[in-house]
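Colleague: Sequence first, then the predicted structure:
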Amino acid sequence: MFRPLSLFVGLRYTAAKRGNHFISFISLVSILGLMLGVAALILVLSVMNGFDRELRQRILGMVPHATLNAYGDQGLENWQSLQASVETAPGVEGAAPYIQAQGMLTSRGRVQGVLVNGIDPALEAQVSIIQRHMQEGDLSQLDGGEYRIVLGELLARFLGVTVGDKVTLVLPEASISVAGVVPRLKRFQVSGIFSVGAELDSNLAYIHIADAARIKRMSTGRVDGLRLKFDDLFQAPRLAREVASAQSEPLYVSDWTRTHGNLFQAIQMEKRMIALLLLLIVFVAAFNIVSTLVMVVTDKQADIAILRTMGATPATILRVFMVQGILIGLIGTALGVLLGVTLALTVTDLVAWIEQVLGIEFLSADVYFISYLPSELLWSDVGMITLAAFSISFLATLYPAWRASRTQPAEALRYE
């Protein structure tokens, strides 16, 4: 079968057992460097994609995509008609009323700051994923007038309470009584515990919206605002403003980019910077390819001269050594893709197994916004990494191959 001379000779040079074992060692180092660089890029980008996914699905699944509030401190009146109008707007998946308060929860001598959301349990599923992450109890047990509360798992653990226990909510508002000025207190019974594996588990609690109105002393029928959920998270800021501008009364708009946008942007920035830094490993491996081919060219000076005297053109010699360099790049990149994809698909279970065996926790929910190592493999990332690694490998072959093509037969054979 016909094969081009440059391909035939290039493959022979690559497959042959060289007398110079040092050159073979450098070739192996080049392949391993490319493999590790590509695998590290795929693995790390998959982990960063996992954090990005968890941010969108967990944290941004619990907090509203956007909120609509009335100007001033009086709250939103006739919210039912506003809700009906908002739910017909393009891109809106759901809307639910809320009343929010900040305070402290105390139990058994322990105190923890908390953000309390007053919700309508029947409507909350339209804007939040909390029902899917209930460990104990159910949102439907939040009945108005019963003063029940649902706590995050870390918050309940810190307070040392479980379902059925009592906790005291302390609001930072003073009340005047016969005993003097005292903070506003209300006793609640724990009716449920949720866990989303994020920092929200340590500082978030839910009560019925009617109970929240009473403890905040709001007028009957008023709420703080509406929580909105959109079908496209990244279009939420624009769509929320359009929804608000379409209403007859002026509304104040807030969206997730104001509350958690910095965290999302930080992950995106870290992903880009880490990818750039890890790409340096591929560049180091490419320099090894340059070193390998330069030494091969020096070692094969007599062979090059013989080929030239037999009629091989400089372009043929150029392609011979490009074949050798490209083959090293292909092998290293292919092994790196295989290793990186395998690790990206198994790293979550692997880290969980290591934590279980060693009895340690790498990602504590008290410090990080999720408590396990996520991973999401995107084939678009794999494609870009593969293309970048192969392109760098290809460029690394050009200079040594060009040097080989410039070899003069008379000079090369002078001392042979």
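Modeller: Alright, I've got the coordinates.

Colleague: When you work out contacts or count neighbours from here on, use the C-alpha atoms and nothing else.
Modeller: OK.

Colleague: Quick one: list the elements packing against the lengthiest helix in the chain.
Modeller: Using DSSP state H to define each element, the chain has its longest helix at helix 314-358. Applying 3 or more Cα pairs under 8 Å, 6 or more residues apart in numbering; DSSP states H and E, one finds that helix 314-358 makes contact with helix 5-15, helix 21-54, helix 261-299, helix 379-405.

Colleague: Show me how far it is from its chain's centre.
Modeller: How far helix 314-358 lies from its chain's middle: 23 Å, per Cα atoms, centre = their mean, to the nearest Å.

Colleague: TSV for the helices and strands packed on helix 314-358, including mean neighbour count and distance to residue 180?
Modeller: Shown next, in TSV, are those (neighbours: other Cα atoms under 10 Å; distance: least, Cα to Cα, whole Å):
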stretch	mean neighbour count	distance to residue 180
helix 5-15	16	91
helix 21-54	22	48
helix 261-299	18	43
helix 379-405	19	64
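
Colleague: what about versus this one:
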Amino acid sequence: MFRPLPFFIGLRYTRAKRRNHFISFISLISMLGLTLGVLVMILVLSVMNGFDRELRTRILGMVPHATINGYQPIEDWRSLASKLEEHPQVESAAPFIQLQGMLTHDGGVAPVLVSGIIPEAEQRVSIIGEHMEEGTLEDLADGEFGIVIGELTANRFGVRPGDKLTFVLPEASVTPAGVFPRLKRFEVKGIFKVGAELDGSLAIIHAGDAARLSRWPSGQMEGVRVKLHDLFQAPTVSWELVSGLSGDYYAQDWTRSHGNLFAAIRMEKTMIGLLLLLIVAVAAFNIISTLVMVVTDKKADIAILRTLGASPGTIMGIFMVQGSVIGVVGTLVGGILGVLAALNVSALVAGLEKLLGMQFLSSDVYFISYLPSQLIWSDVVLICSAALGMSFLATLYPAWRASRTEPAEALRYD
């Protein structure tokens, strides 16, 4: 089978056992460095992609993409929701009332944001119904003062469905006995778990009960929450929605409440990717030192080939092939190992946590409680292409030096 001379000799040099074992060792280190660099880049970027995905699906699946709030309580929220849903970017809409306060139980206190919802409407704009550990949203009935809490809140107070919690509003009631905070007892109807910080800071009640606590007539709402087809269009769409309404309304969107978290993850992914790329660059440029030593070791062979008629381009091709083989093998092995690691890192970390009896990511500190990973093949292609490109560039200078070798000068002392 015909093979070009540079390719044939370059492969022979790569497979041959050299007299100088130190050169072989440096070649192996260069290959392992590339493998490690590519593996780590794929793994870390997959984890960052996983955090990005969890932010979109979990956090932004629970918090509103956008809300249209009234300066006064909204009388007819159904007409408003129907008008909002006419916008092509709006998937669905549901009313809400939000209250801030504290939950107490047996001396324990925890701050909480209470969201008053209509269960059948909330299912269309939130993923909370998919993450109920105990009970359902339908268990919330108007007038029964039931509450659905997150798993962290339930564990903090040691309560389960059927137990009682006290909600303390940041208002004072003046009575003949003095000034007292406003309190209301709620019965736990369900527990949800999304594996995020919302498990310890959010509680849900029926909108009718929330209206009573706000001292509004039944049926009035604070605003309407909308779910968008493209959540990244939230600032633009929310402004368009408000502009199309005739009443006194204002808009808010998720970029104000959680946009900094999303921006931080995107920035960290970019910066970590650039820093890890330096590892690949160092490993790739180790090929330069390897080939420089190989050229020095093979000067006599180069001179003989030149004497037999090999052109400088042929000599340059031989060493470019040799260096490129190191880059291709290192990148290929690193890519395969990186893909396998990215696909299994969540299970491996979960197994390690179970073995050690500790949790690396706590929902009290981080917005999720496990290590997510999402392999994006375009990232794999980009990383491998960058590694191969740097490996190829690293071969140019040593190969050029080899092509400039003078046969007479190289054979003078041989």
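Modeller: Looks like it arrived, so ask away. Quick caveat, the model's predicted, so the values are computed rather than measured.

Colleague: Any idea what the TM-score comes out to?
Modeller: After superposition, the two chains reach a TM-score of 0.99 (TM-score structural alignment, normalised by the length of the second structure), with 414 aligned residues with a Cα RMSD of 0.9 Å.

Colleague: and the helices and strands packed on helix 314-358 of the first structure as TSV, adding distance to residue 133 of the first structure?
Modeller: TSV is the format used below for these (distance: least, Cα to Cα, whole Å):
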stretch	distance to residue 133 of the first structure
helix 5-15	57
helix 21-54	14
helix 261-299	22
helix 379-405	29
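
Colleague: For residue 319 of the first structure, which of these is the nearest?
Modeller: Each of these has some distance to residue 319 of the first structure by Cα to Cα; the shortest is helix 5-15, at 5.5 Å.

Colleague: The closest one vs the second structure - mean distance after superposition?
Modeller: On superposition with the second structure, the mean distance recorded for helix 5-15 of the first structure (mean Cα distance after the TM-score superposition for the first structure) is 0.9 Å.

Colleague: now the angle from that helix to helix 21-54?
Modeller: 90 degrees (axes from the mean of the first three to the mean of the last three Cα atoms, to 10 degrees).

Colleague: The residue mapped onto residue 113 of the first structure from the second structure and residue 166 of the second structure, how far apart?
Modeller: With TM-score structural alignment defining the correspondence, residue 113 of the first structure maps onto residue 111 in the second structure. According to Cα to Cα, to the nearest Å, residue 111 of the second structure and residue 166 of the second structure sit 12 Å apart.

Colleague: can you name the residues of the first structure that stretch 351-365 of the second structure overlays?
Modeller: So stretch 351-365 of the second structure sits over residues 353-367 in the first structure, by TM-score structural alignment.

Colleague: what comes up buried for the matching stretch?
Modeller: residue 365 (16 or more other Cα atoms under 10 Å).

Colleague: mind checking the end-to-end distance for it?
Modeller: Calculated as Cα to Cα, the first-to-last residue distance of stretch 353-367 of the first structure is 21 Å.

Colleague: Residues in contact with it: which ones?
Modeller: Contact partners of stretch 353-367 of the first structure, identified using Cα atoms under 8 Å, 6 or more residues apart in numbering, comprise 197-199, 202, 370-373.

Colleague: For residue 161 of the first structure, pull up the helix or strand it's in.
Modeller: Assigned by DSSP states H and E, residue 161 of the first structure falls within no helix or strand.

Colleague: counterpart of it in the second structure?
Modeller: By TM-score structural alignment, residue 161 of the first structure lines up with residue 159.

Colleague: Pull the number of nearby residues for the spatially closest residue to its match that is not a sequence neighbour.
Modeller: Nearest residue to residue 159 of the second structure in three dimensions, chain neighbours excluded: residue 188, at 7.9 Å (Cα to Cα, 6 or more residues apart in numbering). Residue 188 of the second structure has 23 neighbours, counted by other Cα atoms under 10 Å.

Colleague: Now do the contacts for residue 188 of the second structure.
Modeller: Applying Cα under 8 Å, 6+ apart, the residues near residue 188 of the second structure are 146-149, 159-165.

Colleague: rerun at 6 Å
Modeller: By Cα atoms under 6 Å, 6 or more residues apart in numbering, the contact list for residue 188 of the second structure reads 146-148, 161-163.

Colleague: Checking it next. Helix, strand or coil?
Modeller: Following DSSP: H, G, I helix; E, B strand; the rest coil, residue 188 of the second structure is assigned to strand.

Colleague: Check residue 101 of the second structure too.
Modeller: When classified by three-state DSSP, residue 101 of the second structure comes out as strand.

Colleague: and residue 403 of the second structure, what pairs with it in the first structure?
Modeller: So, by TM-score structural alignment, residue 403 of the second structure is matched to residue 405.

Colleague: ok, that match touching residue 316?
Modeller: No - at 7.8 Å, residue 405 of the first structure does not count as touching residue 316 under the criterion of Cα atoms under 6 Å.

Colleague: Give the aligned range of stretch 224-233 of the second structure in the first structure.
Modeller: Stretch 224-233 of the second structure covers residues 226-235 of the first structure once aligned (TM-score structural alignment).

Colleague: what does the residue nearest to residue 159 of the second structure align to in the first structure?
Modeller: In the first structure, residue 188 of the second structure lines up with residue 190, judged by TM-score structural alignment.

Colleague: Quick check: that match vs residue 105 of the first structure, distance?
Modeller: Counting by Cα to Cα - residue 190 of the first structure and residue 105 of the first structure are separated by 11 Å.

Colleague: And for residue 413 of the first structure?
Modeller: Distance of residue 413 of the first structure to residue 105 of the first structure, given as Cα to Cα: 88 Å.

Colleague: try residue 197 of the first structure
Modeller: Relative to residue 105 of the first structure, and taking Cα to Cα, residue 197 of the first structure is found at 21 Å.

Colleague: who has more neighbours, these two?
Modeller: Set residue 197 of the first structure next to residue 105 and count neighbours by other Cα under 10 Å: residue 105 wins out with 26 against 22.

Colleague: what do we get in the second structure for residue 317 of the first structure?
Modeller: Residue 317 of the first structure maps onto residue 315 in the second structure, by TM-score structural alignment.

Colleague: okay, now that match: neighbour count?
Modeller: 25.

Colleague: Surely it and residue 403 touch.
Modeller: Yes - contact criterion Cα under 6 Å: residue 315 of the second structure and residue 403 qualify, at 5.3 Å.

Colleague: Thanks a lot, catch you later.
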